[in-house]
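Asker: Pasting a predicted model and its sequence here:
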Amino acid sequence: MSLFQSEEMTLCQLFLQSEAAYHCVSELGELGLAQFRDLNPDVNAFQRKFVNEVRRCDEMERKLRYLEKEIKKDGIPMLDLGENPDAPLPREMIDLEATFEKLENELREVNQNAEALKKNYLDLTELRHILRKTQVFFDEMGAGGTGSPAHLGHSEGSPDHDEHTGLLSEEGQGRTGYQTSKLGFVAGVILRERLPAFERLLWRTCRGLVYLRQAEIETPLEDPSSGDQVYKSVFVIFFQGDQLKTRVKKICEGFRATLYPCPETPAERREMSIGVMTRIEDLNTVLSQTQDHRHRVLVSAAKQIKNWFIKARKIKAIYHTLNLFNLDVTEKCLISECWIPVADIENIQMAMRRGTERTGSTVPPILNRMQTTQDPPTYHRLNKFTRGFQNLVDAYGIASYREVNPAPYTIITFPFLFAIMFGDAGHALLMLLFGAWMVIKESSLLKMKSKNEIWNIFFGGRYIILLMGIFSFYTGLIYNDVFSKSINIFGSYWYVNRTQAYLQEPDVKEVMLDPKTSFYDYPYPVGLDPVWQVATNKIAYLNGYKMKISIIHGVVHMIFGVVLSLWNHVYFRRPINIFCEFIPQLIFMLFLFLYLCILVFHKWIYYGARMVEGRYNEHCAPSILITFINMVLFKGADKTEPPCNNYMFTGQEILQKFLVLAALLCVPWMLFIKPFILRSQHNKKMLLEGKVHQTGGDDLESGETNGIATEDTNASTAPVPATNGGQTAAPSSAGGGAHGGGHGHGEEEFEFSEIFIHQAIHTIEYVLGSVSHTASYLRLWALSLAHAQLSEVLWSMVLRIGLAQKAWWGGILLWAIFGAWAVLTVSILVLMEGLSAFLHTLRLHWVEFQSKFYTGQGYQFTPFSFKDMLAAADGLDAAD
């Protein structure tokens, strides 16, 4: 019943002791059946009573996110056992804060120590490479006979650098020989990508009076601050004089090059190298121990972090909800208002009693039902099967409170109308298998918590996909269409009544089969006879067949929608809408469009090739479309030759005129009667109120004293919550409107012109919509034929190429072509065509069906629920 009509809701007032409020709200959060209202809308969020507690919870979440980030950085799995721990007690919040603070401080200290150790390790590693590379530089120059560079006019990387750089000419040796012993040098490490610019600036700034040697460090080094692997190079710069030394150091500083002390003599370099290696080994040991300690801390935290997140979020949600409450004058009681389902009042009371018992309080909580004219929220009890179909309806609009819900009927009509457009048993089988796989593997797929939005959409509609596959497989068997081919299970019920010699004549390319002599006495058992697959008039035959069944299904679907509107009118106490809207709408639909469907069935049953009476042979069968057009235009049937009759049955002409006249009379019936009745009721009400005012109100109580339900005030109202099951008063803004489910907040001023215009709009919308909506269902026929033809084209233009090859390599070609055909089938015919049929089916439900009875002007019931809150938090974490 909850799926057919939303749950009865009531507004309640809760009185909770200050000491027990936390526990009561915690129990209500576990139950998830109360939607709290903010009783402090004008109070700033930073001025509410529990703002400090909310900030403490935010701080706990920040620390947990820091721990989670470090755990993910190390690739440590976080255990998720599916546990749902209870919200901690307020005093436990202090212990959690202390635990998180200790873990954060310990982890930050470990990280700082590790970063400092890695920085020292990097420095020692770079110094080791410098000592190794510079030894090679000095050995090379020593082999040149000078022990140091003698010519400083060129530098590697300078624009005029050539193969003679660093070589000693006789002239240069004579001029600079006395200076060679005074050369100074600096050694360091620089990022490899900065080296070219570093060389150019060095040469230009020092005017070529420096000598640069560099060598790449083959292995990448770890940056201690970011953890990235970087490539660096070792360099040595020779210069002469303190002035050049100052320039060189400034340039090194600008390019963030690291300079290291390098001894001048080989013995000192070897001694330093040995010391560096020893220190590196010691650092490796300390680093290993530091990493082990960090790993142990993170592994211990990973076991509990999921539960910690749940506890912190529950505490925060509780205090955030408590901020919606009011304090009484004594500050010993918290007052709140919430919407709850009437059927769950006892569960709510039991949950609050459990919360009170946890605190040891003897004062029970109080729950009072309130009277209100506000619109209650809409709440449907759903399960994993019905949720997907309800989401389809809610995407159009949330149902108004207590109006008829289209979801239970959508469970059947949606996959069925989809199947009419997607009627191929082969493609449907692929969809069916995919939907069945998602349903069977539901539990394991839920645990994956995928971040892919497209996959989540498919998985959320797994039961819709499953039903669409089942229904499409059925319609595929009815159409006898499997990957554009037919299956021949029962054999054809047609036979060729021709001789073999006649069929083999060269002029005979096709033969017309006569139903009188070439068809057995029994119809084909299931679906379409497979002989139509090879018939040249296949499309012409299927056109008429699918067009007619599309109109029949559409008319039945719309009539059902009109019938559902009766429930809304009865429930919301709108008798005037029954007599002035429902009855004329139903008559208009039945007398015109249902009569059209009856003519289709009459033609199918009475007219045929083997009919004994001559008036019913195949040549006398009239066109249903022409008959309907002539009927609406009050035009007589076209003249026919005997033995055919002008009409399909006796009295058809008189009956059709009566039906059209009755349907036309329904238009002024819908347009004029209701506004004038409402005006008459309003005038009587005003007269009665005037008499009440004159007599002091002793004799008359309301505007319904004379037994007339006033549509513009209380005729459309449901009982108020405090007196009749929690339903809310719902006066209509314009005499109840055209559909049920509208809820107002009070009595509005009566304006006859507005009501008349409103009624005129709805009348025109219904009359014109009935015609356009009926034609709109022809998309069932159009998309079905388009899908079948596209499937046939894909078969004949792709797969047939491989099947036509008779040579030995035909199998290899068929294997490749089948792969292409399979990819195109899945991507185009299943995915794209399936999505197209899905959208058209959605439109038929939203516009053609739901417009007859559904307003969708409500708002969703969003209770305070830990389950929903945690699911939303997990979704945000997955998005991040």
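Answerer: Great, that's in hand.
Asker: can we go C-alpha only for contacts and neighbour counts from here?
Answerer: OK.
Asker: For stretch 487-505, could you pull out the residues that count as buried?
Answerer: Judged by neighbour count using 16 or more other CA atoms under 10 Å, the buried positions of stretch 487-505 are 492-494.
Asker: I misspoke; the intended subject was stretch 835-845.
Answerer: Buried residues in stretch 835-845 (16+ other CA under 10 Å): 836-838, 840-842, 844-845.
Asker: Stretch 455-471 too?
Answerer: So, applying 16+ other CA under 10 Å, buried residues of stretch 455-471: 459-471.
Asker: Could you let me know which of the buried residues of stretch 487-505 ends up closest to residue 356?
Answerer: residue 492 (76.7 Å; CA to CA).
Asker: Just to be sure, the closest one is in a helix?
Answerer: No: Residue 492 is assigned coil when assessed by DSSP: H, G, I helix; E, B strand; the rest coil, not a helix.
Asker: who touches it in this structure?
Answerer: By CA atoms under 8 Å, 6 or more residues apart in numbering, the contact set of residue 492 is 524, 529-531.
Asker: ok, now residue 394?
Answerer: With the criterion set at CA under 8 Å, 6+ apart, residue 394 makes contact with residue 856.
Asker: any idea which of the contacts of residue 492 is closest to residue 176?
Answerer: residue 530 (105.7 Å).
Asker: want to compare, so here's the second one:
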Amino acid sequence: MFGDFGHGTLMTLFAVWMVVRESRILSQKSDNELFNMVFSGRYIILLMGLFSVYTGLIYNDCFSKALNMFGSSWSVRPMFTSPKANWTEELLKNAPVLQLDPNVNGVFNGPYPFGIDPIWSIATNKLTFLNSFKMKMSVVLGVIHMLFGVTLSLLNHIYFKKPFNIYLGFIPEMIFMASLFGYLVILILYKWCAYDASTSKIAPSLLIHFINMFLFSYNSDNDNKNNIPMLYSGQKGLQCFLVVCAMLCVPWMLVLKPFMLRQQYLRRKHLGTHNFGGIRVGNGPTEEDAEIIQHDQLSMHSEEGEEPAVEEVFNFGDVVVHQAIHTIEYCLGCISNTASYLRLWALSLAHAQLSEVLWTMVMHVGLHVKSIGGGILLVLVFAAFSALTIAILLIMEGLSAFLHALRLHWVEFQNKFYIGTGFKFLPFSFESIREGKFDD
């Protein structure tokens, strides 16, 4: 959801109104299809509004303006009183902007208690700072979200009693993602904590380090020429180890599982395990691997009313192709899915800029008229500002944020544990039971 305290509050109040008057609205049975669609998603809209309020407080953004709740942690006075400062009155007159130097004692008094410092709303490098912050936060949240999805797949494997999927699927998948993108999250958090104002000029680029990690480019001469210092001691050895671990996970997922399943099938066949009418009989193991076993129904109507026999046929080629597709999709998906979470940054940037444009080009006009007619003009301008805010920033941007969030959950998150195969859903019905539509 977009991060704006003001717009989130309006959306939350609208959702609360629909929830409180739920029974009365249902009794009226409105024929307005558009309103009925919005009313059906009242609880989702309520959650969207609450999350927008929370994110807006973090971004300190309310109708494109910052809230000065705790005062600013920046002060310009020490720059003129410090003996290290070289500021003169002539320089101040000729300088188009004033640059705050956090290296001077007293200029920066520590992090803001909650959210973004309000002074950034008037800074000329506001977009540069916020873009970097929101981009990294999107990557951090995205990787955590995907790791949670992979963890949910473990619960599926345990519930369906498929140990092969745990040892040959979940473990290498978790190692692959944690070794590469989990390590990237750790680098982001480490850089935020390890560098301060005095060392920020020598802070290396995480993107260059991440690319060099895959290329094994650790030539000290090249690093010195390109001004790319190491983040910490032992970084080269650790990164080489993580890349090797990630590369070993690819054949682990690609090769081992088909051969292990083939060996399990041969062992079942040797022990005389069969499957008749969906009921397993014999002395073989009881684990089921439905995703790689093809059941060919052989008609054995020796007696009338007898259930047809089912024989397990293991196609090794199909299993290899299926596992290769899954491995390639997962490995490439880790890269594309991580990049896809950057849409959180893009949506926040687009909403903030649209909100600022509306304030500057609409509301700003009515507030700067000093004549008597300024009051009347302000009423008209505020009406236009409200209509545009509701139509563009709440309805259109809210729908866009909902669709993008739905895509992130369906594609990037649920593909880590949801397969969508199994039995066709049939609602409970006594008539279906009498007709024998339900299988045992």
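Answerer: All right, it came through fine. Since the model is a prediction, treat every value here as computed from it, not as a measurement.
Asker: May I have the TM-score of the superposed chains?
Answerer: The TM-score (TM-score structural alignment, normalised by the length of the second structure) is 0.86; 398 aligned residues with a CA RMSD of 2.3 Å.
Asker: among the buried residues of stretch 835-845 of the first structure, which are in helices?
Answerer: Those of those mapping onto helices are 836-838, 840-842, per DSSP state H.
Asker: Could you export the residues you listed as a markdown table, including distance to residue 512 of the first structure?
Answerer: As requested, these are exported to a markdown table (distance: CA to CA, whole Å):
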| residue | distance to residue 512 of the first structure |
| --- | --- |
| 836 | 37 |
| 837 | 35 |
| 838 | 38 |
| 840 | 37 |
| 841 | 38 |
| 842 | 41 |
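Asker: Which residue in the second structure aligns with residue 834 of the first structure?
Answerer: Under the alignment (TM-score structural alignment), residue 834 of the first structure maps onto residue 398 of the second structure.
Asker: so how many other residues sit close to its match?
Answerer: 24 (other CA atoms under 10 Å).
Asker: which residues touch the helix or strand hosting it?
Answerer: Per DSSP states H and E: residue 398 of the second structure is located in helix 397-407. Residues from elsewhere that reach helix 397-407 of the second structure (CA under 8 Å, 6+ apart): 1-2, 48, 343, 347, 351.
Asker: After that helix, which helix or strand is next? Please name it.
Answerer: helix 430-435.
Asker: quick revisit: which two in the ones in helices among the buried residues of stretch 835-845 of the first structure are spaced the farthest apart?
Answerer: It's 836 and 842 that sit farthest apart of these, by CA to CA, at 9.9 Å.
Asker: Would you map the helices across the stretch 101-250 of the first structure?
Answerer: Ranges of helices in the stretch 101-250 of the first structure, per DSSP state H, counting those that start in this stretch, are 170-176, 195-205, 242-254.
Asker: which one of the ones you listed lies closest to residue 485 of the first structure?
Answerer: When the helices of the stretch 101-250 of the first structure are compared (using CA to CA), the closest one is helix 195-205, at 69.7 Å.
Asker: Just the buried residues of the closest one, please?
Answerer: Quick answer for helix 195-205 of the first structure (16+ other CA under 10 Å): 195, 198-203.
Asker: quick check, nearest of those to residue 478 of the first structure?
Answerer: Nearest member of these to residue 478 of the first structure, counting by CA to CA, is residue 195, at 76.1 Å.
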